[in-house]
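Chemist: need coordinates for the below:
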Amino acid sequence: MSTSSPSLRLLLTSLVWPVYLPGLLTATAQTAILVLLPLYVLELGYSPSIAALMLATRGIGQLAGDIPAGIVAGRWGDKICLMLGAAAYVVGYGLMTLTDVPLLLGLGGVIAGMGMSFSLIGRQSYVTTRAPVHQRGRAISLMAGAMRVGSLLGPALGGLAAVKFGYQATFLVLVLLCLLSLLIVFLSADRGEPEADRTPHSFIAIIQVLTDHRQAFLSAGLAMISLQFMRAGRVVLLPLAGNAIGLSVAEIGLVVAAAALMDSLMFIPAGIIMDRWGRKAAAAPSLLLFACGLAALGWADSYLSLLLSALLIGFANGVSAGLVMVLGSDFAPATGRARFMGVWKLVSDSGQAAAPLAISALLTAGSLLLCSQLIAATGLIGLYVMASRMNETLIKKTGP
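Modeler: Alright, predicted model coming up:
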C-alpha cells in the first residue's frame, strides 16, 4: 500500500489502535469459535444438526444487530458503538465459557453475532468520517486485511489451545482477547460527534432509506448481495467438493488454508485499485473470477484441480477486500449516515445468510455440480447489474 502522501500515513497510523488492532483481535476470536463451537457441541454428545445450528446463530445475531448498530453509531457516536460491539463479544463468549447447554451456547452465539455487527458498523463509520473518498479504499481494505489475518490465526491457534487446555478454557482465552480489544478501543478511540439527524429509527424509517436510495440498493446493493452470496457459498462448497473427490480432512484443510492465504495477500492491492482506478475496477474482476472459480469447483476431480479452483476463489475474494464497506461509505448520505450503513449491511448480509440455506436446498434437489454452477451464475448476474447500473463512486483528487 502506497503511503507517499503524508496525510495517508497519518490517517492509517491514527486508525491502528482504535480500528485495525481490535479488528485483528476480534477476528481471531470469532473465527476460532466457528471451528471450536460445533466440535464442542459434538463432543458433548449432540447431533451434527445441532452443531450446524450453533454456527447459524452468529448469522442470526448479525442480522439482528445491523439496524440497532446503525442507530447507536448515529445517535451516540462511533466509540460507543465500538465499545458495545467488543462488550457483546465478551458476554457472548463468556456465556459459552460457563455453560454446556446448547440453548445457552446458541444464545452466546447470537450475542457475539450482534457484537460483530456493532463492531463492523462502528469501524466503518469511524473510518468514513475520517478518511477522504480518495483514501477510503486503502483505509477500509486495510481494516478488512486485519480481519483476514485474524481469520488465519484464529482456527489454528484455537485448535491448538483446545487440544492442550480444553474447549472452555480456550473460550476463556477468547473472552480475554475481546476484553483487550474493548480496553484498546476505550483508551484510543476518539469520542466523535453523534449525528445531528434525529429522524425516528423505525421500520418506516428503514423503508424510507431503501426508497430514498433505491438506485444504490438496486445497483451496487444487488451486486454486493451476489458477492456475499458467493462468499458464504464458498465456505460450504469447498469442504463438500473435497469430500466428494475423496480427499482427507488434512488435504481439505490445506486447500482451505491456501485459499485463505491467497485472500489475505490481496487486501493491499485491493485498496490501491479502489482508490486509483475506482470501485468498479475492483468489483468487476472479483465478481467475474469468483464466478469462474466456483464454476470450476464443481468440475474439480483431483487435488490439483480443487486447489487451483480454491486459489482462484481466494484471489477473487481478496480483490474485493473491504469493497462492501467502501461502497456503503461512499453511498451513505451526510445526514443519516449511520442509519444508512445499518440498512446497507442488513441488505448485504442477507446474501451471506441465504447461501447456506440455498445450498442445502439445492443439494437436496440436485448435485454438487449443479449447485456450484447456479451459485456461480448469481455472480455473473451481479457483474451485469454492477457494470450496467452502478455509478462509479470514486471522486478523483484534483488538488495537491
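
Chemist: only C-alpha atoms for contact and neighbour calcs from this point on.
Modeler: Noted.

Chemist: so what touches stretch 388-397?
Modeler: Here stretch 388-397 makes contact (CA atoms under 8 Å, 6 or more residues apart in numbering) with 133-134, 216, 219-220, 274-275, 278-280, 327, 330-331.

Chemist: list the buried ones in that stretch?
Modeler: 390, 392-394 (16 or more other CA atoms under 10 Å).

Chemist: quick one: list the elements packing against the longest helix anywhere in the chain.
Modeler: Counting by DSSP state H, the longest helix found in the chain is helix 133-165. For helix 133-165, the helices and strands in contact under the criterion 3 or more CA pairs under 8 Å, 6 or more residues apart in numbering; DSSP states H and E are helix 6-15, helix 21-43, helix 102-128, helix 167-188, helix 249-265, helix 267-276, helix 323-331.

Chemist: in it, which residues are buried?
Modeler: Those would be 133-155, 158-159, 161-162, for helix 133-165 by 16+ other CA under 10 Å.

Chemist: and stretch 214-234, by the same measure?
Modeler: Buried residues in stretch 214-234, counted by 16+ other CA under 10 Å: 216-217, 219-234.

Chemist: so which of the contacts of stretch 388-397 is the closest to P356?
Modeler: Of all the contacts of stretch 388-397, P356 sits closest to A220, with 22.3 Å by CA to CA.

Chemist: test my guess that that closest one contacts Y384.
Modeler: No - A220 is beyond contact range of Y384, at 10.7 Å (criterion: CA atoms under 8 Å).

Chemist: now for those two: what residues contact both?
Modeler: What both A220 and Y384 touch, as defined by CA under 8 Å, 6+ apart, is an empty set.

Chemist: what does stretch 162-181 contact?
Modeler: Residues outside stretch 162-181 that contact it (CA under 8 Å, 6+ apart): 21-22, 25-26, 29, 33, 36, 40, 86-87, 89-90, 93-94, 96-98, 158, 161.

Chemist: ditto for stretch 261-281
Modeler: By CA under 8 Å, 6+ apart, stretch 261-281 touches 1-2, 133-142, 144-145, 148-149, 152, 282, 311, 314-323, 327, 386-387, 392-394.

Chemist: buried residues in that stretch, which are they?
Modeler: 261-276, 278-281.

Chemist: drop anything exposed from the contacts of stretch 162-181.
Modeler: Buried among the contacts of stretch 162-181 by 16+ other CA under 10 Å: 21-22, 25-26, 29, 33, 36, 40, 86-87, 89-90, 93-94, 96-97, 158, 161.

Chemist: for comparison, sequence B:
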Amino acid sequence: MIYGPTVLFAFGEGAVLPLLPVMAARLGADIAVAGLVASALVVGQLVGNIPAGWAVARFGERATMAAAGVVALAGVAGLLWAPNIGVLAASVLIVGFCAAAFGLARHSFMATRVPLVFRARALSLLGGTFRLGLFAGPFAAAALLLLFDDERAAVWFFGVCLIACVLLVLLGPDPEAQLAARSTATPPAGHSRYSRHADGGEDSGEPVTGSIPTQSRAGVFRTMWAHRDVLARLGLAAASVSAVRSARQLVLPLWGVSIGLDAATIALVVGISGAIDFALFYASGQVMDRFGRLWAALPAMTLMGLGFLALSATHDLADADVWFAVFAMVVSVGNGLSSGILLTLGADTAPPANPAPYLGSWRTLTDAGGAATPLLVSGVTAVWSISGAVALVGVIGLVGAVALTRFIPRFSPRRG
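Modeler: Sure thing, here's the model as predicted:
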C-alpha cells in the first residue's frame, strides 16, 4: 500500500511518455511543436505542486491520491480522442498536474511517518518506484505497439494502470489508519526511539506514526514565507540537482545525434545508462542513512558535473562514440547515487506538523530546475554549440555540488 500505487502510476506514465511526440506528429505538429507538447507534462507537474500541497493539507494523502488518479483518467481520455494539438497538450498538462498531486501526497506521507534512522532508504525506494515505472514503461509500450500497431494501445494501458491504482488506494488497507492505531500502542522492548512527534513538540523518542494533526495548520503561502531562508538556499541548491538530471535525459540523445550515431546505437547507450541509474537507487539511501546526506549528494553532483564537462571536450575526437558511451555511464552512476536525495532533503527540512504545503513549495523549486534546463540547453546550442551547452550543464553540476556542501544540514542519522 505504500509503494504499489506509485509503481502503477509511474508504469502507465512511462509507457505513454515516449509516444507523446508521435501522437503530436499524427495531429500535424512539427518537431518543435511536438517537443512543446511533450514538455507540457513537466509544466503540469510544476504548476501542480503548490495546489497539491494545499489539497494534501486540507483533505489528506489518501483522498488526494484517489482524486488525482480519477482526474488523470480525464487526461487519458483526452490523449485517446484529442481532435487537435491544443486538446492533446491540455491532456498532457492534466496528467502532469495529477502526477504532481500524486507524488506530493506520497512524499508527505513518507516524510511524516518514516523514522529518521531509515528515512533516506525509504525515500530512495520511493524514488526507485518512479524510476522502475519510467524504466519499464517504454518496454511495455514497445510490446503493445508490436501487438496492436497503434500508439493509443499504450494510452489504454495507462488508463488501466490508473484504474488499478485508484482501486488499490480506495479499497486497500489505509496505511494512515493502520499507523494511527499502532501509535496508541506501547512500542515493544528494544524498539528504536529516534524521531520527533508529528506535532512538532518535544523529542519523546517515539517513532513518528499516525495521521498529521489538523489543528493550527498554516496555509501554503504562509508556510513558504516562514521557510523562505531554507527554500532560497537549500531549495535552490536542490534545484541544481534536478537541472542536471533533466539535462541528462535531453543531452545524451542529442549528443549521439550530433556525432553521427544511428538511432539503435543511441538507444542502446541510453538504455544501458538507464539500467545503471536504476540499479543504484537503493545504494543511495544506504549511504545517506549510514553516513549522512552529503555523502551521496556531493559524489553524485561531482560525477555528473565532471562527466558532462569531459563529454563536452570529446565531440570532434576520432573515437567520440566510445567517449560518449563512457561518459554516459559516468553520468548515470552519479544520477543513480542521487536517487532519493531531493525527497529526503525535502522531508528533512519540512515542518513535522504540516509538511504538505512546504513540500509543495520544495517540489516547485526542484521541478523548476528540471523544467528550465531543456530551454537552457536548446538556447545555448542555438547561439553557440552543443559542446558549449553540455559544458554549461557540467558547470551547473559543480556549482550545485558546492552549494549542497554549504547548505545541507549536518547531522548524524544514527544519533538523530
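
Chemist: hmm, back to that, for the helices and strands packed on helix 133-165 of structure 1, give me TSV that also has distance to A338 of structure 1.
Modeler: Shown next, in TSV, are these (distance: least, CA to CA, whole Å):
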stretch	distance to A338 of structure 1
helix 6-15	19
helix 21-43	19
helix 102-128	7
helix 167-188	19
helix 249-265	28
helix 267-276	22
helix 323-331	9
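
Chemist: most tightly packed of those helices?
Modeler: helix 102-128 (a mean of 26; mean count of other CA atoms under 10 Å).

Chemist: tell me the SS of the aligned residue in structure 2 for N391 of structure 1?
Modeler: With TM-score structural alignment as the criterion, N391 of structure 1 lines up with P409 in structure 2. Classification of P409 of structure 2 using DSSP: H, G, I helix; E, B strand; the rest coil returns coil.

Chemist: how near is P409 of structure 2 to F9 of structure 2?
Modeler: Distance, P409 of structure 2 to F9 of structure 2, by CA to CA, to the nearest Å: 32 Å.

Chemist: then L365 of structure 2?
Modeler: Following CA to CA, the distance that separates L365 of structure 2 from F9 of structure 2 is 23 Å.

Chemist: cool, A154 of structure 2 as well?
Modeler: On the measure of CA to CA, A154 of structure 2 and F9 of structure 2 end up 13 Å apart.

Chemist: residue in structure 1 paired with G285 of structure 2?
Modeler: In structure 1, G285 of structure 2 lines up with G271, judged by TM-score structural alignment.

Chemist: let me see the contact set for the closest residue to that match other than its chain neighbours.
Modeler: Counting by CA to CA, 6 or more residues apart in numbering, the nearest residue to G271 of structure 1 once its immediate chain neighbours are dropped is R138, at 3.9 Å. Taking CA under 8 Å, 6+ apart, we find R138 of structure 1 in contact with 1, 268, 270-272, 274-275.

Chemist: for these, which ones persist in structure 2?
Modeler: Mapping these onto structure 2 (both residues aligned by TM-score structural alignment, their matches' CA atoms under 8 Å) leaves 268, 270-272, 274-275 still in contact.

Chemist: now, among those residues, which is nearest to S360 of structure 1?
Modeler: Using CA to CA, A270 comes nearest to S360 of structure 1 of those, at 31.7 Å.

Chemist: that closest one and G137 of structure 1, how far apart?
Modeler: Using CA to CA, we find A270 of structure 1 at a distance of 8 Å from G137 of structure 1.

Chemist: and if you look at L247 of structure 1?
Modeler: Relative to G137 of structure 1, and taking CA to CA, L247 of structure 1 is found at 38 Å.

Chemist: likewise E195 of structure 1?
Modeler: Separation of E195 of structure 1 from G137 of structure 1 (CA to CA) stands at 23 Å.

Chemist: what of N317 of structure 1?
Modeler: In terms of CA to CA, N317 of structure 1 sits 15 Å off from G137 of structure 1.

Chemist: ditto for V385 of structure 1
Modeler: V385 of structure 1 is 21 Å from G137 of structure 1, by CA to CA.

Chemist: need the counterpart of T364 of structure 1 in structure 2.
Modeler: Per TM-score structural alignment, T364 of structure 1 is aligned with A382.

Chemist: ugh, typo on my part, it should be L157 of structure 1
Modeler: Using TM-score structural alignment, the equivalent of L157 of structure 1 in structure 2 is A140.

Chemist: and the gap between the match of T364 of structure 1 and P374 of structure 2?
Modeler: Between A382 of structure 2 and P374 of structure 2 the computed distance is 12 Å (CA to CA).

Chemist: those two: which is more packed in?
Modeler: P374 (18 against 11; other CA atoms under 10 Å).

Chemist: I figured that one hits R245, correct?
Modeler: No - assessed by CA under 8 Å, P374 of structure 2 is found out of contact with R245, at 10.7 Å.

Chemist: tell me the contacts of whichever residue in structure 2 pairs up with V19 of structure 1?
Modeler: Counting by TM-score structural alignment, V19 of structure 1 lines up with I2 in structure 2. Counting by CA under 8 Å, 6+ apart, I2 of structure 2 makes contact with 106, 175.

Chemist: could you look up the SS state of I2 of structure 2?
Modeler: Counting by three-state DSSP, the backbone at I2 of structure 2 sits in coil.

Chemist: mean distance, the host helix or strand of Y384 of structure 1 to its aligned residues in structure 2?
Modeler: Per DSSP states H and E, Y384 of structure 1 falls inside helix 368-389. Comparison of helix 368-389 of structure 1 with structure 2 after fitting gives an average deviation of 1.1 Å (mean CA distance after the TM-score superposition for structure 1).

Chemist: okay, buried residues for that helix please.
Modeler: 368-387.

Chemist: V117 of structure 2: what's it in contact with?
Modeler: 194, 289, 413-414, 416.

Chemist: out of the residues you listed, who's nearest L104 of structure 2?
Modeler: Looking across the contacts of V117 of structure 2 and measuring by CA to CA, the closest to L104 of structure 2 is D289, at 21.8 Å.

Chemist: tell me how far that closest one lies from F407 of structure 2.
Modeler: 18 Å.

Chemist: same deal with L359 of structure 2?
Modeler: 18 Å.
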